[in-house]
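In: Provided below for reference: sequence and predicted model.
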Amino acid sequence: MKQSCTRSELLRNVQETGFACVELNLYLDNHPEDKNAINIYNSLVAQFKQARCAYESKYGPLTNFGYAPSQYPWQWICDPWPWDREFNK
C-alpha cells in the first residue's frame, strides 16, 4: 500500500482484507488440514491488522471496544462514523 492513502483507500483495504479473512475462515472450517490455506489465512490476518491499525491511527477506531485504546478524557469518536462519510472524494 502506498504511503499517503486517502481515508476511503484505507477503509477499503480494511474491508477487503477483512472480507478475505472471513471467506478463508469459512473455507478452513470445511478444510482444516489445508496447510497452504492456513498460511494464506495467517498472512491475511496480519495484513488485516496492519490495515486496521493504519486506518485507526489516522481516523480513529472502527469498533467500539477491543481494538483501540482511548485517550483521556474518554472519547469514542469525534468525527462522523466511517460509513457516514462520502468515500468518493
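Out: That came through fine. Keep in mind that this is a model prediction, so the values were computed, not measured.
In: For the rest of this, base every contact and every neighbour count on C-alpha atoms.
Out: Will do.
In: didn't Phe48 look like it was pressed against Val14?
Out: Yes - Phe48 is within contact range of Val14, at 6.0 Å (criterion: Cα atoms under 8 Å).
In: which residue sits farthest out from the middle of this structure?
Out: Most distant residue from the mean C-alpha position of the chain: Glu33, 26.4 Å away (Cα atoms, centre = their mean).
In: try this one side by side with the last:
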Amino acid sequence: MKNNQAELLEQLMEVGFVLVETNLYLDTHPDDERALRLHNTFSQKYKELECIYEAQYGPLKFTSMSVLPWQYVDEPWPWDVDFGKCRC
C-alpha cells in the first residue's frame, strides 16, 4: 500500500472517530449548537476525504461500487493495512 493511500485511510479513521464521538455526545446534548456545528464540519470533511480516496484507490464500501471490474479484490482491504509498515 502506498504511503499516500495509508495516510488517507488514517485521516478517514480519525475523522470517523470524531463523528462517532460527537454523535454520541449529541445523543445526550441535542441542543448544543457548537457540538452540532463541529459534527457537521467533520461530516463534510469525511465526505471529502472519502471522495478523494475512492477517486484514487477505489471504493471503501459496497455502496460505492459501481464500476467493473471490482477494484477491491486486487488491493489490500482497509482492515488488512499495517500502518506501521507504511511509514518511512
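Out: Good, I have the coordinates. Values in this document were obtained by computation on a predicted structure and should not be read as measured data.
In: Now check structure 2 for the residue matching the residue farthest from the centre of structure 1.
Out: Using TM-score structural alignment, the partner of Glu33 of structure 1 in structure 2 is Asp31.
In: separation between that match and Tyr25 of structure 2?
Out: 11 Å (Cα to Cα, to the nearest Å).
In: cool, Glu7 of structure 2 as well?
Out: Look at Glu7 of structure 2 and Tyr25 of structure 2: by Cα to Cα, they are 27 Å apart.
In: again with Ala35 of structure 2
Out: 8 Å.
In: what do you get for Val67 of structure 2?
Out: Val67 of structure 2 is 37 Å from Tyr25 of structure 2, by Cα to Cα.
In: For these two, work out which one has more neighbours and name it.
Out: Higher neighbour count among Val67 of structure 2 and Tyr25: Tyr25, with 15 against 9, using other Cα atoms under 10 Å.
In: Please name the residues that touch that one.
Out: Contacts for Tyr25 of structure 2 (Cα atoms under 8 Å, 6 or more residues apart in numbering) come out as Ala35.
In: Just give me the match in structure 2 for Glu16 of structure 1.
Out: For Glu16 of structure 1, the residue aligned by TM-score structural alignment is Glu14.
In: picking that back up, find the helix or strand that the match of Glu33 of structure 1 is a member of.
Out: Element membership for Asp31 of structure 2 (DSSP states H and E) is empty, with no helix or strand holding it.
In: and the gap between it and Tyr57 of structure 2?
Out: Separation of Asp31 of structure 2 from Tyr57 of structure 2 (Cα to Cα): 39 Å.
In: Map Pro61 of structure 1 across to structure 2 for me.
Out: Using TM-score structural alignment, the equivalent of Pro61 of structure 1 in structure 2 is Pro59.
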